[in-house]
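In: Here you go, sequence then predicted model.
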Amino acid sequence: MWLSEILDQHCRQRRDAPAVVEGERSLTWLELRSAAHSVAAHLSERGIRHGDRVAVYSRNRLEVIVSYFALAHLGAPFVPVNHAMLPTEFADAAARMDIRHVMGERRPVEKLGLAEDRTTVFDSEEFQKTLVAEQTPPPLAATLDDPLAVLLTSGTTGKPKGVLQTAGALRQMTLSWLAQARADDTVRLLNLNSLSHGSITATFHYVAAGATLHVMREFQPRAVLRQITEHGITHIWMVPQMLRFLMMAVGKDTTVPNVLREIMFGASPMSQELLRDARHAFGCGFRNIYGMTEAGGTFCTWLSDARTEETGSVPLESSGRSVPGIRVEIHDEDGRSLPVGEVGEVCVLALGRMSHYVGDAAETSRTIVDGWVRTGDLGLMDACGYVHLKDRKKDVIKRGGQNVFPAEIEAAIAGFDGVEDAGVIGVPNDVWGEVPLAFVVVAEGSGFSADALLTFLHGRLASYKLPKEARTVTQIPRNAAGKVLRRVLAEQVGGTR
């Protein structure tokens, strides 16, 4: 199977070169394969079989990558889970995704209250011994057509959907990306995005090329700067809000000694001011990444460097052009391709797209139409093939690279005494890009307190989903179908949606 082939190839070609680095800990390619094989043997002894779905519930750390390779060897699809997900949220997702086992850090795993034989704890003495046990794994069980991962995303209800991706699909997306980015084994990639969502596909692109992967458990700007200067980082993968925090640590008009080639960013737009300041500080190229988990990952990109800046050949306000092997078009409501300059839905045709949503055939058929993935994003394509996004059909709020759905917050608010109705929108924020803002209609004489509501929501919503404030209104604008008119709410705060 492909991921095992990657390990075998890199062990032959660069045996003792570093494969994964986390702080003072690291694994060479030989050590990574040995650890993955030992963990695969350990999981097999605990009853994990081909086809069993296994959640990985952790911050970014070396053991996460080992686990992905081990599970891929067994043909047991890994299900990356955001470490900030609440136990109640996890339980719901686990039931719908039919998760059989959970691997991860002690703190989040123990909060689930699962039987010991259903969990594997990274921090445990047993697991740490397993990493270096040099056990022989069971025979390779996976094929390219087997499910490799179930990547959790969010739907219009706010509940995560499971995007099933095969090993063959990831290989196809990797080949497309490497043809575009031309990465090789000289790359040292510092991935600051979570390994628990779609960014894992971009990570594997570079691992497949033989790059050294650097990870950090916590995003700390000054620690990141030390990594850049002390470890010869050539590529960074982050969201614009992280870059903003990084620039605060750098300071105005300061340059940072580095050998960076590219800073890659995605999930939300980057302001031209931030791009200009960061280019001055680091002097490297900047790559915009536009992708979607259902489409298999990244399908559009642009690279802005000294050459393109001089010629002005890259429209920085765009989301880029399609990468090799992937077709991107703008379609109307009937699925017909629109001409240059006309606004419609961004649609993607890619061999590396998802197979389906787990347990949701209806949503799968709405998202994949005649082989095309309908992204839900509205935009146009210019004469040079660059995609320019205009709006989002779905109401997702992108807070610091995390997707937040208003319907989920509204449902939580509805459980607070005195609330009769609620509507939530995203509003611009200099630090996080967007943050949720809640509007509530309260019962007369209820003694409603906005502070009390926000306190109530703590523990019911993950921290990144909490509204920045709650404003009382006399009515939530809704259409004839009863759906919240978020654009009307946005107009009340001077924005549009």
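Out: Arrived safely, thanks for sending. Numbers count the residues shown, from 1 in each chain.

In: CA only for contacts and neighbour counts going forward, please
Out: Noted.

In: The closest residue to T254 other than its chain neighbours: which element?
Out: The shortest distance from T254 to any non-neighbouring residue, by Cα to Cα, 6 or more residues apart in numbering, is to A281 (5.7 Å). Assigned by DSSP states H and E, A281 falls within helix 272-282.

In: Touching that helix from outside, list them.
Out: For helix 272-282, the external contacting residues (Cα atoms under 8 Å, 6 or more residues apart in numbering) are 243-244, 247, 250, 252-258, 260, 285-286.

In: With stretch 435-453 instead?
Out: Outside of stretch 435-453, the residues within contact range by Cα under 8 Å, 6+ apart are 397-399, 404, 406, 410, 413, 416-429, 465-476.

In: if you set the cut-off to 6 Å instead, what comes out?
Out: The contact list for stretch 435-453, computed with Cα atoms under 6 Å, 6 or more residues apart in numbering, reads 399, 418-427, 467-474.

In: So for stretch 114-123, first residue to last residue, what's the gap.
Out: 16 Å (Cα to Cα, to the nearest Å).

In: for stretch 453-472, that is, sorry about that
Out: End-to-end for stretch 453-472, by Cα to Cα: 11 Å.

In: Pull out the buried positions in that stretch.
Out: Neighbour counts over stretch 453-472 (16 or more other Cα atoms under 10 Å) mark 453-454, 456-457, 460-461, 464-467, 470, 472 as buried.

In: returning to what we had before: what's the burial count for the residue nearest to T254?
Out: Per other Cα atoms under 10 Å, the neighbour tally for A281 reads 19.

In: do the same with L316
Out: 21.

In: Give the helix, strand or coil label for it.
Out: Here L316 is coil, with the state taken from DSSP: H, G, I helix; E, B strand; the rest coil.

In: putting a second one here so we can go through both:
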Amino acid sequence: MAVPAAASVRDANRYRPLEVTGLVDLLDRQVRERPYARALVVTGERVQLSYGALSALAQDVAARLGGAGLRPGDAVGLIGANTAEFVVGLLGAARAGLVTAPLDPSLPAPQLAVRLDALAARAVLLDPSAPDAALPAPAWPLRVDVSRAGTAAVVLEPGAVPQVPRAAAELSRRDALVLFTAGTSARAKMVPLTHANVAASLQNICATYELGPGDATVAVMPFFHGHGLFAALLASLASGGCVLLPARGRFSAGTFWDDMRAVDATWFTAVPAIHEILLERSERAERSEREYAGGQTLKFMRSCSAPLNTATQRALERTFGAPLLSAYGMTESSHQATSEPLPQRGALRQGSVGRPTGVEVRVVDRSGRSCPVGVEGEVWVQGPTVAGGYLGDGEESARTFVDGWLHTGDLGVLDADGYLSLTGRIKNLINRGGEKISPEHVEDILAGCPGVAEAAVFAVPDPVYGQRVGAAVVVREGDGAGREEILRYCRDRLAAFEVPDRIELVAELPYTAKGGLDRKALQARYGV
């Protein structure tokens, strides 16, 4: 009996288990079965790029990089926003057998240089939004010229490649990515992820949300972080969906719902701070914008990278007419480790970040024994998405990766059904809308400011971002360093999200009896 045409279309749009082994063959199934289907929507004109066109661009980049003398296992940096250039550069480098390290274009040049030096990058690909800065490796501008008809061409002229040793000689063609942890900016740890890690992560994400060719999303989170890279970009391409890259490659609340309408988006993922912004904007928006998500298109919303309070979650669901699923992940686990399931696949639990997705999760006490149900302990993760260790840092690797288990440093509890709820962090990082900030690093910068004698950094509660950065500063008598001078000094040396939002000029800092900074007293005194 013939299958009705409508049923055939529905079947083609459904989730199917992936057939990818990493970044190299990410597009292969779609190029083979649906070469003219849209993969990306790019530029302010919202031009569609097909899977066939995207694959051809990536192959062109791969040939040029190989022709420049780069060899499998070599590391390259990739600096850019959420642009066609970023996607083409990433996939092209993978096809050339290279290991790509995405970097935040907003980082100050000295921090970029430190990371590229640690990586021993042999070259850096730059999209048009990347800063013009002196870098310790050859910098090659990459441009993708896209016509309104959807044709595209690569503009890339690689130069000479210097001979440099690989980072601790630890990388090989098995590796796909090196991602930098968000714990500190100048001393961020490097996490090498293999193609097998990538494939396992994408399989888990696509299976959890049943993503398929009928799905589309708008890139909200930056691709140089695992959240945007794995959940929005790579999972969509691996499953045959479509990703709209906003104009200038950056999220804009003002155009977000127009972008969602332009691709008939079925889902999106963001940090709680952006969900809060969208919720606040909805109260002032035109009725047509508020009602977009209440139609048949939006299947779910996703939140990750920071805690989302329950009241906000329920308000978002009421406003936009779709379930909001909380997830939990980290760089070392190739992003997602747990998630709430789709409503038809399981219950949503208040305050939970869901069940494990393709990994095993334990909550353990200080001796490493599993905690009983409902008892708080450290969260450990094990599975095919977990990295093998940090690059060039054996000591930290030995502390964090033990017998195949990733010791996350997060505190949580498991319920009887295996749902995880996070209760805090062991370390004292400040979480500003998903950006993890080291107080010690900011303190180091403040201490170098002329006129500053001492400085201590603390978290300031914030209803939108969760936390902001505050600093208590002791200035030298007679030097006259004021708040504006200190802020200008910080802006030149810190990423924008690290710059203190509040500076308290104080006479002294609290110390413990042992002479160390009393962070608990500091927080109680100033972080309110």
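Out: Right, received. Where do you want to start? The structure displayed is predicted, hence computed values, not measured ones.

In: Can you calculate the TM-score here?
Out: Superposed pair, TM-score by TM-score structural alignment, normalised by the length of the first structure: 0.90. Supporting alignment: 478 aligned residues with a Cα RMSD of 2.6 Å.

In: Is it possible to mark the buried ones in the contacts of helix 272-282 of the first structure?
Out: The neighbour-count criterion (16+ other Cα under 10 Å) marks 243-244, 247, 250, 258, 260, 285-286 among the contacts of helix 272-282 of the first structure as buried.

In: which one of these is nearest L152 of the first structure?
Out: Distance to L152 of the first structure, by Cα to Cα, is smallest for L243 among those, at 25.0 Å.

In: so the closest one is in which element?
Out: helix 240-250.

In: repeat for E420 of the first structure
Out: Applying DSSP H and E as the criterion places E420 of the first structure in strand 419-429.

In: Give me the mean deviation of that strand from the second structure.
Out: Between strand 419-429 of the first structure and the aligned residues of the second structure, the post-superposition mean distance stands at 1.5 Å (mean Cα distance after the TM-score superposition for the first structure).

In: so that strand corresponds to what in the second structure?
Out: Aligned by TM-score structural alignment, strand 419-429 of the first structure falls on residues 452-462 of the second structure.

In: which one in the second structure is aligned with P108 of the first structure?
Out: In the second structure, P108 of the first structure lines up with A130, judged by TM-score structural alignment.

In: now its match: how far from V114 of the second structure?
Out: If you go by Cα to Cα, the gap between A130 of the second structure and V114 of the second structure works out to 17 Å.

In: give me the stretch of the second structure that the helix holding L243 of the first structure matches.
Out: Aligning helix 240-250 of the first structure against the second structure (TM-score structural alignment) gives residues 272-282.

In: and if you look at stretch 336-351 of the first structure?
Out: Residue span in the second structure matched to stretch 336-351 of the first structure, by TM-score structural alignment: 369-384.

In: tell me which residues in that stretch are buried?
Out: 370-371, 376-384.

In: export these to CSV and tack on secondary structure and distance to P138 of the second structure?
Out: Listed next are these as CSV, based on DSSP: H, G, I helix; E, B strand; the rest coil; distance: Cα to Cα, whole Å:
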residue, secondary structure, distance to P138 of the second structure
S370, strand, 49
C371, coil, 51
E376, coil, 49
G377, strand, 46
E378, strand, 42
V379, strand, 41
W380, strand, 40
V381, strand, 38
Q382, strand, 38
G383, coil, 37
P384, coil, 34
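
In: quick one: R525 of the second structure from V469 of the second structure, how far?
Out: Taking Cα to Cα, one finds R525 of the second structure at 14 Å from V469 of the second structure.

In: So between those two, which is more surrounded?
Out: The neighbour comparison of R525 of the second structure against V469 (other Cα under 10 Å) goes to V469, with 25 against 12.

In: just checking, next helix/strand downstream of the helix or strand hosting the more buried one?
Out: In this assignment (DSSP H and E), V469 of the second structure forms part of strand 466-475. Going down the chain from strand 466-475 of the second structure, the next helix or strand is helix 483-491, by DSSP H and E.

In: Show where that next one falls in the first structure, residue numbers please.
Out: Mapping helix 483-491 of the second structure onto the first structure (TM-score structural alignment) gives residues 450-458.

In: Could you find the closest non-adjacent residue to the aligned residue in the second structure for A470 of the first structure?
Out: Matched across to the second structure, A470 of the first structure falls on I503, judged by TM-score structural alignment. In space, and not counting its chain neighbours, I503 of the second structure is closest to A471: 4.9 Å by Cα to Cα, 6+ apart.

In: again with P461 of the second structure
Out: Spatial nearest neighbour of P461 of the second structure, chain neighbours left out: Q467 (4.6 Å); criterion: Cα to Cα, 6+ apart.
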